Structures are given as C-alpha cells and as structure tokens.
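# Could you look at this predicted model? Sequence included:
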Amino acid sequence: MTFPQVSDDFTIEDIGPMTARLRLNVGEQHLRPGGTVSGPSIFALADVSVYLAILAMIGPQALAVTTNCAIDFMRKPEAGKDLICEAKLLKLGRVLAVGDALVFSQGLAAPVARGGLTYSIPPKR
C-alpha cells in the first residue's frame, strides 16, 4: 500500500471506467470546531477520489501528482455523517489528467463541495 497512513479514512465504494466513488469515514480527526467536517478533509476526499480514478485507468503510478486544485465549498456537511465523493475524469491524456469531484454529505441530496483537479502523469519508462 502506497499511503497506509490514510487507508482507514477512506472506503472505495465503486471504481468504473473514468470514475470512482469513495467514502470518507468521518471521525473526530476530520472535524473542526462546531462539529462540521474540515475543509482539508473534504479536499483529501476529492483528491484521493480523482487519484484513484486515474490509477484505475493507468495502473499503479505512485508518482502521478496533483498539479492544480480548485474547490468550492457550497454548504455545510451534516454533522457526524460520512462524506461521499463521485469523481469523474474529464480528460486522461499522456501527461495530464483532469477530473471533477462532487462531494456529498450522507443524507443530503445536494453536493457540499465541488472540486476540479489536474494531475501530472509520470512518463512511462
């Protein structure tokens, strides 16, 4: 496992062509004052979700790295509820991948955050 330090935080719910659906298993370490999930935890969910969608398509490339991320926090997640991210790759090129991540709070129909992420894919050797 490449990132064992976060493996307990996430559950892979589905991986498909150009898509991934992950759950953030929300715990005390993800909360900020007021009981809501912190922005860095939401970012991590979006980032890992798009990363896994990429790896599902290109194979294990530990050095595929995030080069850009823009995230919109649209509403407060439900306190104490897990977050679900639906990631979709919009472009998977030879050296760059671009993905979109919608983050939902369990029990809410509308997304709590939306991220647009770009990754650099290492050259094949």
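Perfect, I can see it now. Numbering: from 1, shown residues only.

# contacts and neighbour counts: CA atoms only from here.
Noted.

# And the helices in the protein?
Using DSSP state H, the helices of the chain run over 39-58.

# In space, what's closest to the residue nearest in space to the middle of the chain - neighbours in sequence excluded?
Centroid check for the chain by CA atoms, centre = their mean gives Ala46 as the closest residue, at 2.2 Å. Using CA to CA, 6 or more residues apart in numbering and skipping the chain neighbours, the partner closest in space to Ala46 is Ala101 (5.6 Å).

# ok, now Leu55?
In space, Leu55 comes closest to Gln61 once its chain neighbours are excluded; the distance is 6.7 Å by CA to CA, 6+ apart.

# Ala53 is in contact with that neighbour, correct?
No - the pair Gln61 / Ala53 is not scored as a contact, 11.9 Å apart, by CA atoms under 8 Å.

# Those two: which has the busier surroundings?
Using other CA atoms under 10 Å, the more surrounded residue of Gln61 and Ala53 is Ala53, with 25 against 16.

# Quick one: end-to-end length of stretch 4-22, please.
16 Å (CA to CA, to the nearest Å).

# Show me the contact partners of that stretch.
Stretch 4-22 has contacts (CA atoms under 8 Å, 6 or more residues apart in numbering) with 23-26, 45, 49-50, 52-54, 56-57, 84-90.

# Next one for the comparison:
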Amino acid sequence: MSEIPGLDGVLGVEHLEVGPDKVVVRFTITERHLQPFGIPHGGIYCAVHESTASIAGQVWLGTKGVVVGTNNSTDFLRQAKVGDTITTTATPIHRGRSQQLWHLDSVDGDGRLIAQGQVRLANLDQEIPPEALAAFTAS
C-alpha cells in the first residue's frame, strides 16, 4: 500500500506525470495482484486504466465539474508476471462539453504492450472539492 488514497494506493500505483494532456502511472505486479490461478488479474488493468483516465480527465476539466467513468473497455494482450513493472499512459481521444474519451496503454519494462483500452468519462455539473484537484495539480 502507498500514501495515495483509494484503490490506487491499495494497488501500489505511483503517479509519474500528471497533466491535462497526459497522465503516466507505474505499479509493480505483486502476489496481491494475482487471480486464484497465479497470474495477474485483468481487473488490475481495468482499475488502473479507469483511475488514470479519471485523473487526466479531471485535471483537464479543472473546476468546471467532476468526471465519472461511464465505460471501460480493456483488452489484455500479454501476460505479465510477479516483479514486472507496468507503466500506464492515458492520452485524450476526445474531450467535449459533456464527455471525454481516453486511450490507455499499459506496457512492461521492455516496452511490450500488456493491456490497451479506452475509458469514457462523463463531465458532471458538480463542484469538485478544491483540495481533491490540488492533490494532483500541485507541483
């Protein structure tokens, strides 16, 4: 577990780059990431993809509202193993008034694509607590 709140902290995600046009995170596969048959659970990638896209989308939207995930489509392309460090990058496909679509690539330490996906976000007309946004935009 890390200092980061929520599921990212439980999964050991480290935020490397956070900006309105790209977010990059990293985590290392451990035993806690495995499904019952000893291989990494695909839900790790789905969860990391959604939270990474959500951070990117919220930083882009700023204080104009709050983003929520409405769809997550993740394909698992190659199996990782315990000890592999996975880097996930979110980049925008579309950012509009009411919704956003983000592309995500998760690669291993050798740059091989492990999982790829898209996350759709809805931009809700709600106030976001300033401290929540500041946690990701502070330098």
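In hand now; what should we look at? What you see is a predicted model; the values in this text were computed from it and never measured.

# Once they're superposed, tell me the TM-score.
With the length set by TM-score structural alignment, normalised by the length of structure 1, the two chains reach a TM-score of 0.83; 124 aligned residues with a CA RMSD of 2.6 Å.

# sorry, back to before: what residue in structure 2 is paired with the residue nearest to Ala46 of structure 1?
Per TM-score structural alignment, the equivalent position to Ala101 of structure 1 in structure 2 is Leu104.

# Which residues are in contact with that match?
Applying CA under 8 Å, 6+ apart to Leu104 of structure 2 gives the contacts His49, Ala53, Thr88, Thr89, Ala90, Thr91, Gln116, Gly117, Gln118, Val119.

# from memory Ile39 of structure 2 sits against Lys81, does it?
Yes - using CA under 8 Å, Ile39 of structure 2 is in contact with Lys81, at 6.7 Å.

# what residues are up against the residue nearest to Leu55 of structure 1?
By CA under 8 Å, 6+ apart, the contact set of Gln61 of structure 1 is Leu55, Ile121, Pro122.

# Looking at structure 2, name the residue matched to the second one.
With TM-score structural alignment as the criterion, the equivalent of Ile121 of structure 1 in structure 2 is Asn123.

# That match: how many residues sit nearby?
As a burial measure, Asn123 of structure 2 scores 21 neighbours (other CA under 10 Å).

# Touching, it and Gln100? I think so.
Yes - if you go by CA under 8 Å, Asn123 of structure 2 and Gln100 touch, sitting 7.4 Å apart.

# measure stretch 5-18 of structure 1 end to end?
When the termini of stretch 5-18 of structure 1 are compared using CA to CA, they are 25 Å apart.

# For that stretch, list every residue counted as buried.
For stretch 5-18 of structure 1, burial by neighbour count (16 or more other CA atoms under 10 Å) applies to Asp9, Phe10, Ile15, Met18.

# Tabulate those in a markdown table, adding columns for distance to Phe73 of structure 1.
As requested, the buried residues of stretch 5-18 of structure 1 are arranged in a markdown table below (distance: CA to CA, whole Å):
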| residue | distance to Phe73 of structure 1 |
| --- | --- |
| Asp9 | 20 |
| Phe10 | 20 |
| Ile15 | 24 |
| Met18 | 24 |
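
# Now intersect these with the strands, please.
Of the buried residues of stretch 5-18 of structure 1, the ones assigned to strands by DSSP state E are Phe10, Ile15.

# and the buried residues of stretch 5-18 of structure 1, which two are the farthest apart?
Spatially, the most separated pair among the buried residues of stretch 5-18 of structure 1 is Asp9 and Met18, at 22.4 Å (CA to CA).

# need the contacts of Gln61 of structure 1 in a markdown table with distance to Gly107 of structure 1, can you?
Formatted as a markdown table, the contacts of Gln61 of structure 1 follow (distance: CA to CA, whole Å):
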| residue | distance to Gly107 of structure 1 |
| --- | --- |
| Leu55 | 29 |
| Ile121 | 35 |
| Pro122 | 38 |
